[in-house]
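In: the sequence and its predicted three-dimensional model are supplied below.
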Amino acid sequence: MKKVSSCLTLIALTSLFGCTSSPEHGSVDELVANQSGSPFHTEMKEAFLDVYQVWQGAPYRLGGSSLNGVDCSAFVQVAFHDALNLSLPRTTKQQVKIGAKLAYNQAQIGDLAFFKTSPNVRHVGIYVGNKQFMHASTSKGVIISRLDNPYWASKFWHFRRVISSPEMN
């Protein structure tokens, strides 16, 4: 009975906090070629893209946090740590509670992009500019996807800003 209860709990947690697949992705070359903005945002973008180069293609694994398998919230946590030496909470449920909520048109490089992929499932990635975000996809692993892709556009929830630029202070 205890095993059944544990299995049901795991299934429920997967449904509530899991990540979902992504139908399309962009390229690092496209991102670098389209860089614009303040030196702060350019440096931040380069730091995130350096992390992406290491993690690109790493497979998705619910609860994973290594190159052998990573879920969306762990990838966000690791990317912020490796790129900016900033500690974020581990789960999407915790990450959606930090920082300031933003409208779609207020997004800047480094903001967290949140999606409601089903009534009880949330997904998170990092906005890297030009309507693109990097994330761990259940079907393709760590990739860069477009926010204006019909799938992601229909699932978009909101952005959250967890860091402030020097221009804002």
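Out: Perfect, thanks for sending it.

In: when you work out contacts or count neighbours from here on, use the C-alpha atoms and nothing else.
Out: Fine.

In: in which helix or strand would I find C7?
Out: When secondary structure is defined using DSSP states H and E, the element that contains C7 is helix 2-17.

In: cool, R122 as well?
Out: Counting by DSSP H and E, the secondary-structure element that holds R122 is strand 121-129.

In: so which elements touch the helix or strand following that strand?
Out: Scanning forward in sequence from strand 121-129 by DSSP H and E, the next helix or strand is strand 132-137. With contacts taken as 3 or more C-alpha pairs under 8 Å, 6 or more residues apart in numbering; DSSP states H and E, strand 132-137 sits against helix 72-84, strand 121-129, strand 141-146.

In: try this one next to it:
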Amino acid sequence: MVFRIFKLVVLIATLQITGCVVFTGDEDLSSQNEVKTLLNNHYQNWQGTPYRYGGTTKNGIDCSAFIQQTYKKLFDVKLPRSSRSQIKVGKRVPYSQAMYGDLVFFHNGRKVSHVGIFMGESKFLHVSTRKGVTISSINSKYWSKRLYRVNRVLAN
């Protein structure tokens, strides 16, 4: 128990020192801008990487692996491997309150089938089967019908 508390204190201190941001929703614009910058830089590094079911590398990656790797690299947060497991992490928030870095989940009518990261202005970062790693609009005809929920994982 003491080790877990120590580990948590070290993680929080490390995040503050390195500039990685964790937030609860009450933070100022500068925190959101930091997350936006981290995500945009990460996107530039992965843009166009092809979709591959079960893939985990730049040779090909699927949506849940991309989210898992992004959260680990940028925020040192370990997420489960599948979107159906990732939806169980964090706190559900209304789409109207979505913030940079929140997870957005989509369904195919019966079950969760896709996950991405909210990028502000109704955009999300994800891995498309046609375009690979890309940014898409949640308001598009395709995605707006399938939006299921938003989860906030990054928290103090």
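Out: Arrived safely. The structure presented is a predicted model; accordingly, all values stated were derived computationally and were not measured.

In: TM-score, when you put one on top of the other?
Out: With the length set by TM-score structural alignment, normalised by the length of the second structure, the two chains reach a TM-score of 0.78; 129 aligned residues with a C-alpha RMSD of 1.3 Å.

In: G64 of the first structure is nearest to which of the helices and strands packed on strand 132-137 of the first structure?
Out: Taking C-alpha to C-alpha as the criterion, helix 72-84 is the member of these that comes nearest to G64 of the first structure, at 7.0 Å.

In: and that closest one against the second structure, how far off on average?
Out: After superposition onto the second structure, helix 72-84 of the first structure sits on average 1.0 Å from its aligned residues (mean C-alpha distance after the TM-score superposition for the first structure).

In: returning to what we had before: chain center to the helix holding C7 of the first structure, what's the gap?
Out: In terms of C-alpha atoms, centre = their mean, to the nearest Å, the centre of helix 2-17 of the first structure is found 24 Å from the chain centre.

In: got the angle for that helix vs strand 121-129?
Out: With axes from the mean of the first three to the mean of the last three C-alpha atoms, to 10 degrees as the basis, helix 2-17 of the first structure and strand 121-129 are set at 40 degrees to each other.

In: packing partners for helix 2-17 of the first structure?
Out: strand 121-129.

In: the strand it packs on: how far from the chain's middle?
Out: For strand 121-129 of the first structure, the distance from its own C-alpha centre to the chain's C-alpha centre is 3 Å (C-alpha atoms, centre = their mean).

In: contact partners of it?
Out: With C-alpha atoms under 8 Å, 6 or more residues apart in numbering as the contact definition, strand 121-129 of the first structure has outside contacts at 15-20, 31, 35, 45, 48, 72-73, 76, 92-93, 107-117, 133-136.

In: let me have the helices and strands packed on strand 132-137 of the first structure in JSON lines, adding distance to H158 of the first structure as columns.
Out: As requested, those are arranged in JSON lines below (distance: least, C-alpha to C-alpha, whole Å):
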{"stretch": "helix 72-84", "distance to H158 of the first structure": "15"}
{"stretch": "strand 121-129", "distance to H158 of the first structure": "10"}
{"stretch": "strand 141-146", "distance to H158 of the first structure": "15"}
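
In: mind checking those for the one nearest to N169 of the first structure?
Out: Ranking those by distance to N169 of the first structure, with C-alpha to C-alpha as the measure, places helix 72-84 first at 17.9 Å.

In: before we move on, back to that, quick one: buried residues of the helix holding C7 of the first structure?
Out: Within helix 2-17 of the first structure, the residues scored as buried using 16 or more other C-alpha atoms under 10 Å are L16, F17.

In: tell me the angle that helix makes with helix 72-84.
Out: Using the same axes, to 10 degrees, helix 2-17 of the first structure lies at 60 degrees relative to helix 72-84.
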